[in-house]
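A.B. asks: Give me a 3D structure for the following:
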Amino acid sequence: MALVLVAWMLAGLLLAIQAWVSGALREEPVALSRATVIWLTWAGLWALLTPIVIALAARFPFERRRTLRAAVIHLAFGAALAALNLAAFSALAPYIGAISAGQTWLETFVRLVRSAFLLNVPVYGLIVGAAQALRLTRSARERELRALQLEAQLADARLLALRAQLQPHFLFNSLNTIAVLMREDVDAAERVLVLLSNLLRRALEISASQEVELGEELAFLEAYLGIEKARFPDRLTYSLDVDPKLLDVKVPSLILQPFVENAVRHGLATLGRAGRIEISATRFGDMLRLSVLDNGIGMDRMAGEGVGLSNTRSRLALLHGNRHSLVLANAPGGGLQASITIPIGSPEAR
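C.D. replies: Now for the predicted structure:
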């Protein structure tokens, strides 16, 4: 508010100087002190109205598909506030020397209607335009900041994926599985070797994009789960229930990986019975729900959220704001269900 007041006082002083110089050039001299009082009063009234105009600009912004509506609304409010400024200025006119010699108050009011009112409406438009420009600038900076934060989050996600897939014990277990299968089932050993190759290739060459097609995300998970199933053929089953029409929908890259890894780590590793992991994707209007369900130990015995889950929450918030949800809950039959709901479509397009 202080900055607004200072800006209007400077504008009032400049207009007073302009009126003084203009009067001198027309040989109709106006006292600088009188011009200063008049224009500072006018500017002060607009300083009081500016917060209202800024609030209206925020409430009715000029947006795609709503430009005409915003224009009509602001035209109405502009006329109303211009009239309010004019009424207040006219009421103060006798006390600030705004009534010229030989004129009545009514004559002065009529003169102000012709001049000041036609000035006040464009002033309202300038304030709305400035507020709109500031809003767009702020939004651009926020998008840039979100983009930088998302790049950092994605780098962390890729690092976590690489760490999970390239850690020595994972490679050792995978290679040991292949070695065992080579003596028992060469074809199965070859399949696991191909899965491991695909997994490592995807981990090393994963796209730098924030989003990938759901089909790519599922292919990465299938390679990971295929290797784990080869290690524990009788202790792990998994299924994917996804409408083929959803495979090209964009989702945050590696968004499901932390939940699948947790299902294996906290389910299969400590479960006395066979482990089951169910991955599904369902569309609800313009929203996509992704789900990872296991029959493991559930939330009560988990140590809490790891870095991967925390990273996932942050990425979802940065990508989709409040248009997302991430829910972790114990499944009715035991185990844990992780559900993510996000809008369908690129964040840049919304």
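A.B. asks: CA only for contacts and neighbour counts going forward, please
C.D. replies: Noted.
A.B. asks: and residue 305, how many neighbours?
C.D. replies: Residue 305 has 11 neighbours, counted by other C-alpha atoms under 10 Å.
A.B. asks: Quick check: it is in a helix.
C.D. replies: No. Counting by DSSP: H, G, I helix; E, B strand; the rest coil, one finds residue 305 to be coil, located in no helix.
A.B. asks: The structure of the following sequence is requested for comparison with the preceding one:
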Amino acid sequence: MLWLVAFCSIVSVGFWTAHRDEPLLRYLVVGNGIGLSASALGRLTGTLGAARFGLLPRVLLIAPLSVVAGVEIAAYTVGGVPHLLGRSSLDAWFHYGTSFVIAGVACAFGAVSAQAMRMRASLETQRREAAELRQAETAARLALLQAQIEPHFLFNTLANVQSLIERDPKRAASMLDSLNRYLRASLKRTRDAASTLKDELELVQALLDIASIRLGDRLRYAIDVVEPMRQVPLAPLLMQPLVENALLHGIEPSIDGGEIRIVGRIEADMLALEVIDTGVGLGHGTNLHGGVGLANVRARLNSVYGPRASVSVAANAEGARGVTSSLRIPISPPR
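C.D. replies: Below is the predicted model of the structure:
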């Protein structure tokens, strides 16, 4: 409101400079009366529904009414201003012709500005609602994908424990202890707002410990990730499916078993992670590219990191036996 009074006062002073022999107060009352009346009429038409009034009809309605209201306010308060209603001559109306024009231009500018502000506010609200909707959809999709992965591991482990209870109770107890460590770490991760590569490696190590109990000497593993790199933020359940694939499709079908190595490195602004196994390799009836685990990893990468992130599966280089699963992830907080 203060900016409106200031604007009207500046316009009034501009008119008064051409008639310095007349009181400035009279011009100030007329100018502010016109401005405040136009503002009130604009709010009234907006309350009634701006959609009912086009821009031109609003200007043609508000401008003359505000000029008449401003002149009448000055005529009844400070005096020295001819009335426009009831007892005015045609000359009086012509006398305020410039006021009608300026009021019309000001009303048009105000109406356009108000409409633009409403449109900006509406667009901002729509953008915010769309962003919240996308965030909710992403959270729901990630929760669904995580729900599909977790039972897969748990059911397999419990089945293994059940098979060991009668023939090897000590190994069954050791496997349950490893499963307990995994569940504790997993529960802590679900309560935290963010996860790190260190958290994921702890889970993967618990998974490999459980597999080592079951496979014995047929499985060897190593994790080659330096400590500073382990603090890099990482969305959960990206590495576990790759390790499970290496176990299920690489090591278990191999008579001699094999080794699983997890290697991490930084390449520019990307985190590169590899799960390398020396199992049976591709071409032995495996379905590495179409499994549920890898499909979930691809979906999670796209949802959390966007198109820059990728996962790939390929035979080991230089004719070496086994498969390498690779993750490339931008080093930035998950969105």
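A.B. asks: quick one: contacts for the counterpart of residue 286 of the second structure in the first structure?
C.D. replies: Aligned by TM-score structural alignment, residue 286 of the second structure pairs with residue 302 of the first structure. Counting by C-alpha atoms under 8 Å, 6 or more residues apart in numbering, residue 302 of the first structure makes contact with residue 266.
A.B. asks: mind checking the SS state of residue 302 of the first structure?
C.D. replies: Following three-state DSSP, residue 302 of the first structure is assigned to coil.
A.B. asks: Distance of it relative to residue 273 of the first structure?
C.D. replies: Look at residue 302 of the first structure and residue 273 of the first structure: by C-alpha to C-alpha, to the nearest Å, they are 18 Å apart.
A.B. asks: Repeat that for residue 312 of the first structure.
C.D. replies: Distance of residue 312 of the first structure to residue 273 of the first structure, given as C-alpha to C-alpha: 29 Å.
A.B. asks: With residue 11 of the first structure instead?
C.D. replies: According to C-alpha to C-alpha, residue 11 of the first structure stands 78 Å off from residue 273 of the first structure.
A.B. asks: Neighbour count: those two, which is higher?
C.D. replies: Per other C-alpha under 10 Å, whichever of residue 11 of the first structure and residue 273 has more neighbours is residue 11, with 16 against 13.
A.B. asks: can you tell me which helix in the second structure is longest?
C.D. replies: Looking across the second structure with DSSP state H, the single longest helix is helix 97-167.
A.B. asks: List the contacts of whatever helix or strand comes next after that one.
C.D. replies: Heading C-terminal from helix 97-167 of the second structure, the first helix or strand you meet, by DSSP states H and E, is helix 169-191. Contact with helix 169-191 of the second structure is made by 157, 161-162, 164-165, 195, 199, 202-203, 206-207, 209-210, 213-214, as judged by C-alpha under 8 Å, 6+ apart.
A.B. asks: quick one: which of those is nearest residue 44 of the second structure?
C.D. replies: Proximity of the contacts of helix 169-191 of the second structure to residue 44 of the second structure (C-alpha to C-alpha) peaks at residue 195, which lies at 54.0 Å.
A.B. asks: Tell me, how many residues neighbour the equivalent of residue 58 of the second structure over in the first structure?
C.D. replies: Matched by TM-score structural alignment, residue 58 of the second structure corresponds to residue 14 in the first structure. For residue 14 of the first structure, the neighbour count with other C-alpha under 10 Å is 15.
A.B. asks: Give me the mean distance between the lengthiest strand in the first structure and the second structure.
C.D. replies: In the first structure, ranked by residue count with DSSP state E as the criterion, the top strand is strand 275-284. Mean deviation of strand 275-284 of the first structure relative to the second structure after superposition (mean C-alpha distance after the TM-score superposition for the first structure): 2.0 Å.
A.B. asks: next structured bit after that strand?
C.D. replies: Counting by DSSP H and E, what follows strand 275-284 of the first structure is strand 287-294.
A.B. asks: Go through whichever helix or strand comes after that next one and flag the buried ones.
C.D. replies: Proceeding C-terminally, strand 287-294 of the first structure gives way to helix 307-320 as the next helix or strand, assigned by DSSP H and E. Residues 308-309, 311-313, 315-319 are the ones in helix 307-320 of the first structure that count as buried (16 or more other C-alpha atoms under 10 Å).
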